[in-house]
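Participant: Provide a 3D model corresponding to the input given below.
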Amino acid sequence: MIAQQASREVGSLFEELMAAKDDSELADCVKSIVTALGGESYVFVSLHSSATTASRATHRFLIGCRPEWCQMYNANKWYMTDPFLEYARSNTAPITGSQIVAETQGQREMLVAASEHGFRSGIVVPVHTSATERMGVLYIGSEDSQAVGEKRLTAHRLYFRALAMELLDWSIRMARREVLEAHGITEMDLRVVGYLRSGFTAEDIAREMDISVQTVYVNYRKIKDKIGVSHISEAVKFAEVNDLLA
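Facilitator: The predicted model follows:
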């Protein structure tokens, strides 16, 4: 009976999460879900899979842990050697903290600091999607020992995987909307760029969209001006990097 009640509670929280209107509402819902599943702290990060560790231009964060931990993480540039992030780039299975072997002094220092700031035990959940090149990593932490905390968190790994996927979907939608609004990119612009990515010529696009070739070239110029690039092929790359094309 207790398990059924907990399941219903988590299910209700997931419904609230999917209806969240902004990052603040989302963060509150995630915190409630994590707590209901036995966690205490969390960090979710999404990034473009091809992004280098030194450049975080495509990174998006949702923070549910002590702020000083994030400050230390950034100040020490641990994102450049984060073993969990590197694991997530090429794996999809959740992994506990004790399963990660620190190979460098920087990684050892990071893991020690994490254990002192809400991640004494924990589980890391990678998530990938075939629709875009953006990936996500959900870090769940507990103040309990590894023996106790990891056992409890691992028992809920299916819920955590579902949570990570929902957060990645949210991140993709928000990142896309922000880029479209910032550059004034329209759905017609995206349609043109999508045809270009598929190998269409200007003539092909004109025929497909039932417009003149001259109009296609006018659209090219407008798209380049909006994005700030000199060649239309750069606009295609921009759209790919920012997950604008389905």
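Participant: from here on, contacts and neighbour counts on C-alpha atoms
Facilitator: Noted.
Participant: for this protein, what's the longest helix?
Facilitator: When the chain is scanned for its longest helix (criterion: DSSP state H), the result is helix 157-183.
Participant: Against which helices or strands is that helix packed?
Facilitator: strand 41-48, strand 121-128, strand 134-142 (3 or more C-alpha pairs under 8 Å, 6 or more residues apart in numbering; DSSP states H and E).
Participant: Make JSON lines from the ones you listed and add mean neighbour count and distance to residue 180 to it.
Facilitator: Conversion of the helices and strands packed on helix 157-183 to JSON lines gives the following (neighbours: other C-alpha atoms under 10 Å; distance: least, C-alpha to C-alpha, whole Å):
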{"stretch": "strand 41-48", "mean neighbour count": "22", "distance to residue 180": "17"}
{"stretch": "strand 121-128", "mean neighbour count": "27", "distance to residue 180": "23"}
{"stretch": "strand 134-142", "mean neighbour count": "27", "distance to residue 180": "17"}
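Participant: need the ones you listed in a markdown table with distance to residue 29, can you?
Facilitator: What follows is the helices and strands packed on helix 157-183, written out as a markdown table (distance: least, C-alpha to C-alpha, whole Å):
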| stretch | distance to residue 29 |
| --- | --- |
| strand 41-48 | 12 |
| strand 121-128 | 18 |
| strand 134-142 | 14 |
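Participant: Nearest to residue 31, out of these?
Facilitator: Nearest to residue 31 among the helices and strands packed on helix 157-183 is strand 41-48 (7.6 Å), distances taken as C-alpha to C-alpha.
Participant: quick one, that closest one and strand 121-128 angle?
Facilitator: Compare the direction of strand 41-48 with that of strand 121-128 by axes from the mean of the first three to the mean of the last three C-alpha atoms, to 10 degrees and you get 20 degrees.
Participant: buried stuff in the next helix or strand after strand 41-48?
Facilitator: Under the assignment DSSP states H and E, the closest C-terminal helix or strand after strand 41-48 is strand 60-64. Within strand 60-64, the residues scored as buried using 16 or more other C-alpha atoms under 10 Å are 60, 62-64.
Participant: spatially speaking, which residue is in the middle of this structure?
Facilitator: With the centre of the chain defined as its mean C-alpha position, the nearest residue by C-alpha atoms, centre = their mean is residue 46, 2.0 Å away.
Participant: From residue 175, how far out is that one?
Facilitator: According to C-alpha to C-alpha, to the nearest Å, residue 46 stands 10 Å off from residue 175.
Participant: One more, please, to line up against the first structure:
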Amino acid sequence: MSNAKKSPAAASVSASPCTLTNGESSNVGERTTPSDSSSPCSTSSSSGMQKHCGTSNPPTAPSPAETLLTRVADERYPARVATIAAQITAANDQPTVHTLFLEGVTALGATSAVFVSFVRDDGDLAACRFMLACDPAWARIYVQEGHFVHDPWLAYAAHHSEPIVASALNLLDNDHRRVIDLAARAGFVSAVLVPAHSGAGHSRISLLCLGSATPGYFEDAGLPRLRVSARMLALELHDWWLARIRRDLIAKARITPADLVLLQHECQGHSSKKIANEMQVSKSSINSRFQRMNAKLGVGNRRMAVQLAVEFGLILK
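Facilitator: I've put the predicted structure just below:
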């Protein structure tokens, strides 16, 4: 067994507990270890996913006669969503964000929704968090049966940024169909996929899935207007998660402003000698500081420290 240290935000895992709660998750921003299996809902996979699921009552359903087009035709439609999205940045905790998420989904006109934020490492799905506005039983089955490995919606979000009606995707095999059938039973008979990307390398991605139990609800002339507002909500949720993960990483690894200066120098390709000259210290002092910082981050070298810092938005590349 390897004794190599693991980054507080980048350790590989093989257990996948799913915590369904309205409150704060105790380890948001950190992947779990195989021993972290206290949740009644757990599974093992080669990808090793972590789930944090905020759950609540599904959004209020539109009236049976209301179509998407009639919903978005209201001149107040974009303003309602914008007002909710604008509050997310200032939210201090996950329950507040989850409440705003539910309000945003209702304002958009969906009757169910999932917001999932995930990390893609070397093309593999490595970690995942959920906020739910649907039946939480769906999430338990999704995790227990390992559907994330064959989820065509996640695969689309990993490689595209354009919102799309889920029915436009080609289902390549029976595994894909099982994932979609499960989603349909959870209220996603008609669905819109709204990816959100940011950060260097685009390894940290989010996906807002809006659902309706009404067949063809989103396959409607109102879709273009919904896409604009849904993108706004998805991006604000995505940016909030990234900011929270950055704060957690800095706190857990005890990263200082001086550490960030060193990382920025390394990112720019500066040698220890050049950094030492600019900071008016010895070269050995710079090397020692890098070694201590690498240990705090749980990585083996400077290059890996910079890669981690860029991925989590601690420095700009």
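Participant: The longest helix of structure 1 against structure 2, how far on average?
Facilitator: Its aligned residues in structure 2 lie a mean 1.0 Å from helix 157-183 of structure 1 after superposition (mean C-alpha distance after the TM-score superposition for structure 1).
Participant: now the angle from that helix to strand 41-48?
Facilitator: With the same axes, to 10 degrees as the basis, helix 157-183 of structure 1 and strand 41-48 are set at 50 degrees to each other.
Participant: Against which helices or strands is the very next helix or strand once past helix 157-183 of structure 1 packed?
Facilitator: Once the chain leaves helix 157-183 of structure 1, the next helix or strand it forms, by DSSP H and E, is helix 187-197. For helix 187-197 of structure 1, the contact count by 3+ C-alpha pairs under 8 Å, 6+ apart identifies helix 213-227, helix 232-241 as packing neighbours.
Participant: Could you point out which of these sits nearest residue 38 of structure 1?
Facilitator: The closest of those to residue 38 of structure 1 is helix 232-241. By C-alpha to C-alpha, the value is 35.7 Å.
Participant: matching residues in structure 2 for stretch 169-185 of structure 1?
Facilitator: Aligned by TM-score structural alignment, stretch 169-185 of structure 1 falls on residues 239-255 of structure 2.
Participant: what does the residue nearest to the centre of structure 1 align to in structure 2?
Facilitator: In structure 2, residue 46 of structure 1 lands on residue 117 (TM-score structural alignment).
Participant: which ones are touching that match?
Facilitator: For residue 117 of structure 2, the contact set (C-alpha atoms under 8 Å, 6 or more residues apart in numbering) comprises 128-130, 204-207, 238, 241.
Participant: what separates residue 273 of structure 2 from residue 280 of structure 2, distance-wise?
Facilitator: Using C-alpha to C-alpha, residue 273 of structure 2 is found at 10 Å from residue 280 of structure 2.
Participant: Common neighbours of these two, please.
Facilitator: With contacts defined as C-alpha under 8 Å, 6+ apart, no residue is adjacent to both residue 273 of structure 2 and residue 280.
Participant: what about these two, which has more around it?
Facilitator: Here residue 273 of structure 2 and residue 280 are compared on neighbour count by other C-alpha atoms under 10 Å; more neighbours surround residue 273, at 15 against 9.
Participant: Would you confirm that the more buried one contacts residue 283?
Facilitator: Yes. Using C-alpha atoms under 8 Å, residue 273 of structure 2 makes contact with residue 283 at a distance of 5.4 Å.
Participant: returning to that earlier point: roughly how far out does the match of stretch 169-185 of structure 1 sit from the chain middle?
Facilitator: Here the centre of mass of C-alpha atoms in stretch 239-255 of structure 2, compared against the chain's by C-alpha atoms, centre = their mean, to the nearest Å, lies 14 Å away.
Participant: likewise stretch 226-238 of structure 2?
Facilitator: Remark: stretch 226-238 of structure 2 is offset 14 Å from the chain centroid, using C-alpha atoms, centre = their mean.
Participant: now swap in stretch 70-89 of structure 1 and tell me
Facilitator: Averaged over its C-alpha atoms, stretch 70-89 of structure 1 has a centre that lies 15 Å from its chain's centre (C-alpha atoms, centre = their mean).
Participant: and that stretch, how far apart are its ends?
Facilitator: The first residue of stretch 70-89 of structure 1 is 21 Å away from its last residue (C-alpha to C-alpha).
Participant: which bit of structure 2 covers it?
Facilitator: For stretch 70-89 of structure 1, the matching stretch in structure 2 spans residues 139-158, with TM-score structural alignment as the criterion.
Participant: Going by neighbour count, list what's buried in that stretch.
Facilitator: Neighbour counts over stretch 139-158 of structure 2 (16+ other C-alpha under 10 Å) mark 139-140, 142-144, 146-154, 156-158 as buried.
Participant: contacting residues around the closest residue to residue 157 of structure 2 other than its chain neighbours?
Facilitator: Excluding the flanking residues, the one nearest residue 157 of structure 2 by C-alpha to C-alpha, 6 or more residues apart in numbering is residue 195, at 5.1 Å. With contacts taken as C-alpha under 8 Å, 6+ apart, residue 195 of structure 2 has the following neighbours: 157, 160-163, 205-208, 231, 234.
Participant: 6 Å - rerun?
Facilitator: Listed by C-alpha atoms under 6 Å, 6 or more residues apart in numbering, the contact set of residue 195 of structure 2 reads 157, 161, 206-207.
Participant: Residue 77 of structure 2 maps to what in structure 1?
Facilitator: Residue-level alignment of residue 77 of structure 2 against structure 1, with TM-score structural alignment as criterion, gives residue 6.
Participant: Any idea how many residues pack against that match?
Facilitator: For residue 6 of structure 1, the tally of surrounding residues (other C-alpha under 10 Å) stands at 13.
Participant: Equivalent analysis for the one 4 residues further on, please.
Facilitator: Here the number of neighbours of residue 10 of structure 1 (other C-alpha under 10 Å) works out to 19.
Participant: Just say helix, strand or coil for it.
Facilitator: helix (DSSP: H, G, I helix; E, B strand; the rest coil).
Participant: With adjacent residues omitted, what lies nearest to it?
Facilitator: Among residues not flanking residue 10 of structure 1 along the chain, residue 33 sits closest, at 6.1 Å (C-alpha to C-alpha, 6+ apart).
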